[in-house]
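Chemist: take a look and give me a structure for this.
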Amino acid sequence: MTKYNVLGMMSGTSLDGLDIALCHIWQEAGAWNFAIRQTHTVPYDKDLLKKLKNAIHLPDKEHEKLHDAYGIWLGEQAKMFIEKHAVTVDFIASHGHTSHHRPEEGVTFQLGNGRLLAKVAKHKVICDFRAKDVALGGQGAPLVPIGDQLLLPEYDFCLNLGGISNISFDTDGKRVAFDIGLANMPLNYLTEKIGLKYDENGQLARKGTLIPRLLAKLNALHYYTLPYPKSTGYEWFSETVVPLLQENGANTADALHTVIHHNCEQIAKVILGQRPKEGSQVLVTGGGALNSFFMDTLQEKLGKACKVHIPPKKFIEYKEALVFAFMAVLREIGEINVLASVTGAQRSSCSGVIFMP
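Modeler: Alright, predicted model coming up:
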């Protein structure tokens, strides 16, 4: 039995900060096991937050400079974490931060130069987990389902509520997964307008009332009619959803309340469409799991068909960092870590680029 100590590093579309988790991962009797040990989230300062948020609009040379600078910054954060906790790390798994994701054009890009990250952190780095799948005609997303399937087999559905909502589950003997649509991205957009980073525990949303017109427009978005596999991101949100929120003109509480109802209706539509057995388990992770109004509304929409399961906070916050650590382990041992049944690629692949210090 080999146990790997991997430093997983994840930055998601919600731009909450850099999640770092030291993960112990091992295989025993044919089953994968894990433990999340030390963790830390590094918030982005205003300057870096602005750069990452606007990266999609940068000219090529400026984008390349940010790629390098962010790689160095990631290396510094990894080095500080390792030294502070005095831990042994076999390698670092870095997701980077997605600046461009247009798989239909063969484009995906994760900021954070792995070569510079490895050099600064003085550790082996495995990164860039999406590009190979996109080159194989896949969506390059979502990638977390390999972790859902092999690390969390006891759950019928694994739902993640980050900036975007995505889900994975088994059907007809294979794993499928896709981005359902919206989650925290529109919620954070609305709260930022009134000077709040987010709506803590959904308190504001709970006080609001439904705006039928906005709900109807959100539910009518074309993306929801597309078959899976499919994925989306910030481009879709900024081009399609933001104009609807801007034209709405309602108070923030009502808008938040309506968006959560919209999110939950779309999620429930997907889950109930699978005709689950009564009492099926839905594991919810990501920041949305910490929003009690979001969770109450989701359980209401699912009814008795499914039970929403909310794991410990550490797992919620660091699941994606754990899964990228796991993907790096699979890359290290040469096993498949990206599923074609999920991404729509020509074939499943063992993805990730390795950089030595």
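
Chemist: for the rest of this, base every contact and every neighbour count on C-alpha atoms.
Modeler: Noted.

Chemist: count of neighbours near the closest residue to residue 334 other than its chain neighbours?
Modeler: For residue 334, ignoring the flanking residues on the chain, the nearest one in space by C-alpha to C-alpha, 6 or more residues apart in numbering is residue 350 at 6.4 Å. Using other C-alpha atoms under 10 Å, the number of residues around residue 350 comes to 20.

Chemist: show me where the chain has strands.
Modeler: Counting by DSSP state E, the chain has these strands, from start to end: 3-10, 18-28, 31-42, 91-94, 97-102, 107-111, 125-127, 157-161, 164-171, 174-182, 280-285, 306-309, 353-355.

Chemist: give me every residue that touches the residue nearest to residue 334.
Modeler: With contacts defined as C-alpha atoms under 8 Å, 6 or more residues apart in numbering, residue 350 is in contact with 330-331, 334-338.

Chemist: can you rerun that using 10 Å?
Modeler: For residue 350, the contact set (C-alpha atoms under 10 Å, 6 or more residues apart in numbering) comprises 129, 132-133, 327-328, 330-339.

Chemist: between which two of those is the distance greatest?
Modeler: The two members of the contacts of residue 350 with the most space between them (C-alpha to C-alpha) are 133 and 333, at 18.3 Å.

Chemist: mind checking which of these two has more residues around it?
Modeler: When neighbours are counted by other C-alpha under 10 Å, residue 133 and residue 333 differ, and residue 133 comes out ahead with 29 against 9.

Chemist: thought residue 341 was touching the more buried one, still the case?
Modeler: No. The pair residue 133 / residue 341 is not scored as a contact, 11.6 Å apart, by C-alpha atoms under 10 Å.

Chemist: what sits in contact with each of these two?
Modeler: Common neighbours of residue 133 and residue 341, using C-alpha under 10 Å, 6+ apart, are 347-348.

Chemist: thinking again about what came up before, can you say which of the strands of the chain is nearest to residue 142?
Modeler: The closest approach between residue 142 and any of these, judged by C-alpha to C-alpha, belongs to strand 174-182 at 6.1 Å.

Chemist: what's the angle between the closest one and strand 164-171?
Modeler: Strand 174-182 and strand 164-171 are oriented at 160 degrees to each other (axes from the mean of the first three to the mean of the last three C-alpha atoms, to 10 degrees).

Chemist: second input sequence below; structure requested for side-by-side comparison:
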Amino acid sequence: MDTSNIYHIIGLMSGTSGDGLDMAHCRFVYEQKWSFSIIEATTVPFPENLGKKLNQAHQLSGEELCLLDREFGTWMGEKIKEFCKSYQLRPDAVASHGHTVFHQPQKRLTTQIGCGWSLMQTCGLPVINDFRTLDVLLGGQGAPLAPVGDHYLFEAYDFCLNLGGIANISMISKGQRKAFDTSPFNLLLNHFAAKKGLPYDDKGKLAKKGKVIPELLEQLNSLPYYENIGAKSLGRENIENSFLPLLENRNAEVEDTLATLVRHYAEQISKVVLEHSIKSPSKLLITGGGAYNHFFIEVLSEKLGDKAIAIVPDREIVDFKEALIFAFLGVLKLRKEANSLASVTGASRNSCGGTLYLPDLTA
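Modeler: As a prediction, the model looks like this:
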């Protein structure tokens, strides 16, 4: 076997939910098509102070944000060193998503912090980060990027749905890979669970106790974002400016708000699946933290009926699919192959995004 077609990469994912850093040491092999295995994986919770700063990063001054960028990169580098030492890992490189602070593609702006230089200098390994900027500068949304991994690593599924802070879906439509953010997800669910002193709504138990508010549901379904067709993505800004005021002004019981959100998400996601399904039943892969929201899975399954089967895979894939895929995007960067698809993001062309930081071999 040609060893140049074997790659060992650590993928890092810090999602918009802001709960911790996912690290996955992955092995990829190319033999006419790609195969993968997750060798070791773990989630490291953010220290309280760092987690607080990351969640408030969009409100920091320019100087404070620059300092946090360095701090977060250094912290990730330290965690990688510990991870590699614990499991005796020798990866070829580290591929980091970073932590999204701003995402306004209409202004050609997307910002993920976690300084590549600091990360590389601390862990001593080649680092690839900043995967979104090139696509945004080419007129794309810079998101979602996971569909490249869906296309090559999860081709057995008709749809791939990831339920993180924001929900996104990927599919083949008219011969091309298409994907977009379907709705918010844990960002809002966690926000309202926090009003009950909880970090999240465990298994959707709170939402299950609540009653859907019909008027609020209609208002959510009528938000301008859902009128957009084609490549589209949601940022924290959209959620704070459009979704949160609508929900907060209602001043409803937390359980009822959560129940309404779950129904809203299920309606938006099932609508996409049913519109794009070309066989029955289609297979819908569900990953991300929201896959553990049993109540949501129940409501979604009811909406899908016999047209699609909602599949929640092994915990390793549920928890670490995004870290796995960013590791794969790193592989494609090293191979100088496209890791962002114009058919997904709306950019003027496919591109090979990411910035590569190499350790100073002269030191």
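
Chemist: picking up where we left off before, with distance to residue 81 of structure 1 and mean neighbour count added, can I get the strands of structure 1 in JSON lines?
Modeler: Putting those into JSON lines (distance: least, C-alpha to C-alpha, whole Å; neighbours: other C-alpha atoms under 10 Å) gives the following:
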{"stretch": "strand 3-10", "distance to residue 81 of structure 1": "9", "mean neighbour count": "24"}
{"stretch": "strand 18-28", "distance to residue 81 of structure 1": "8", "mean neighbour count": "21"}
{"stretch": "strand 31-42", "distance to residue 81 of structure 1": "8", "mean neighbour count": "15"}
{"stretch": "strand 91-94", "distance to residue 81 of structure 1": "12", "mean neighbour count": "29"}
{"stretch": "strand 97-102", "distance to residue 81 of structure 1": "19", "mean neighbour count": "20"}
{"stretch": "strand 107-111", "distance to residue 81 of structure 1": "20", "mean neighbour count": "20"}
{"stretch": "strand 125-127", "distance to residue 81 of structure 1": "15", "mean neighbour count": "28"}
{"stretch": "strand 157-161", "distance to residue 81 of structure 1": "26", "mean neighbour count": "25"}
{"stretch": "strand 164-171", "distance to residue 81 of structure 1": "28", "mean neighbour count": "22"}
{"stretch": "strand 174-182", "distance to residue 81 of structure 1": "32", "mean neighbour count": "23"}
{"stretch": "strand 280-285", "distance to residue 81 of structure 1": "24", "mean neighbour count": "21"}
{"stretch": "strand 306-309", "distance to residue 81 of structure 1": "31", "mean neighbour count": "20"}
{"stretch": "strand 353-355", "distance to residue 81 of structure 1": "19", "mean neighbour count": "19"}
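
Chemist: in JSON lines: these, plus distance to residue 239 of structure 1.
Modeler: As requested, these are exported to JSON lines (distance: least, C-alpha to C-alpha, whole Å):
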{"stretch": "strand 3-10", "distance to residue 239 of structure 1": "25"}
{"stretch": "strand 18-28", "distance to residue 239 of structure 1": "26"}
{"stretch": "strand 31-42", "distance to residue 239 of structure 1": "29"}
{"stretch": "strand 91-94", "distance to residue 239 of structure 1": "28"}
{"stretch": "strand 97-102", "distance to residue 239 of structure 1": "14"}
{"stretch": "strand 107-111", "distance to residue 239 of structure 1": "18"}
{"stretch": "strand 125-127", "distance to residue 239 of structure 1": "29"}
{"stretch": "strand 157-161", "distance to residue 239 of structure 1": "21"}
{"stretch": "strand 164-171", "distance to residue 239 of structure 1": "15"}
{"stretch": "strand 174-182", "distance to residue 239 of structure 1": "13"}
{"stretch": "strand 280-285", "distance to residue 239 of structure 1": "26"}
{"stretch": "strand 306-309", "distance to residue 239 of structure 1": "32"}
{"stretch": "strand 353-355", "distance to residue 239 of structure 1": "32"}
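
Chemist: and those strands: which comes nearest residue 266 of structure 1?
Modeler: Closest to residue 266 of structure 1 of these, according to C-alpha to C-alpha: strand 174-182, at 7.1 Å.

Chemist: so how far is residue 240 of structure 1 from the corresponding residue of structure 1 for residue 224 of structure 2?
Modeler: When structure 1 is aligned by TM-score structural alignment, residue 224 of structure 2 is paired with residue 222. In this structure, residue 222 of structure 1 lies at 10 Å from residue 240 of structure 1, with C-alpha to C-alpha, to the nearest Å as the measure.

Chemist: looking at the two now, which is surrounded by more residues?
Modeler: For residue 222 of structure 1 and residue 240, the more surrounded residue by other C-alpha under 10 Å is residue 240, and the numbers stand at 15 against 9.

Chemist: ignoring the adjacent residues along the chain, who's closest to the aligned residue in structure 2 for that one?
Modeler: Matched to structure 2 by TM-score structural alignment, residue 240 of structure 1 sits across from residue 242. Nearest non-adjacent residue to residue 242 of structure 2, counting by C-alpha to C-alpha, 6+ apart: residue 223, 7.6 Å away.

Chemist: tell me which residues touch the counterpart of residue 296 of structure 2 in structure 1, please.
Modeler: Under the alignment (TM-score structural alignment), residue 296 of structure 2 pairs with residue 294 of structure 1. Residues counted as contacts of residue 294 of structure 1 (C-alpha under 10 Å, 6+ apart) are 161, 183-184, 201-202, 205-206, 257, 259-261, 263-264, 288, 300.

Chemist: who touches the alignment partner in structure 1 of residue 39 of structure 2 in this structure?
Modeler: Residue-level alignment of residue 39 of structure 2 against structure 1, with TM-score structural alignment as criterion, gives residue 37. Going by C-alpha under 10 Å, 6+ apart, residue 37 of structure 1 touches 5, 7, 21-24, 314.

Chemist: report the two of the contacts of residue 294 of structure 1 separated the most.
Modeler: Between all members of the contacts of residue 294 of structure 1, the farthest pair (by C-alpha to C-alpha) comes out as 184 and 300, at 18.9 Å.

Chemist: the two: who's more crowded?
Modeler: Neighbours per residue, other C-alpha under 10 Å: of residue 184 of structure 1 and residue 300, the larger number sits with residue 184, 25 against 15.

Chemist: against residue 36 of structure 1, how distant is the more buried one?
Modeler: Between residue 184 of structure 1 and residue 36 of structure 1 the distance is 24 Å, computed by C-alpha to C-alpha.
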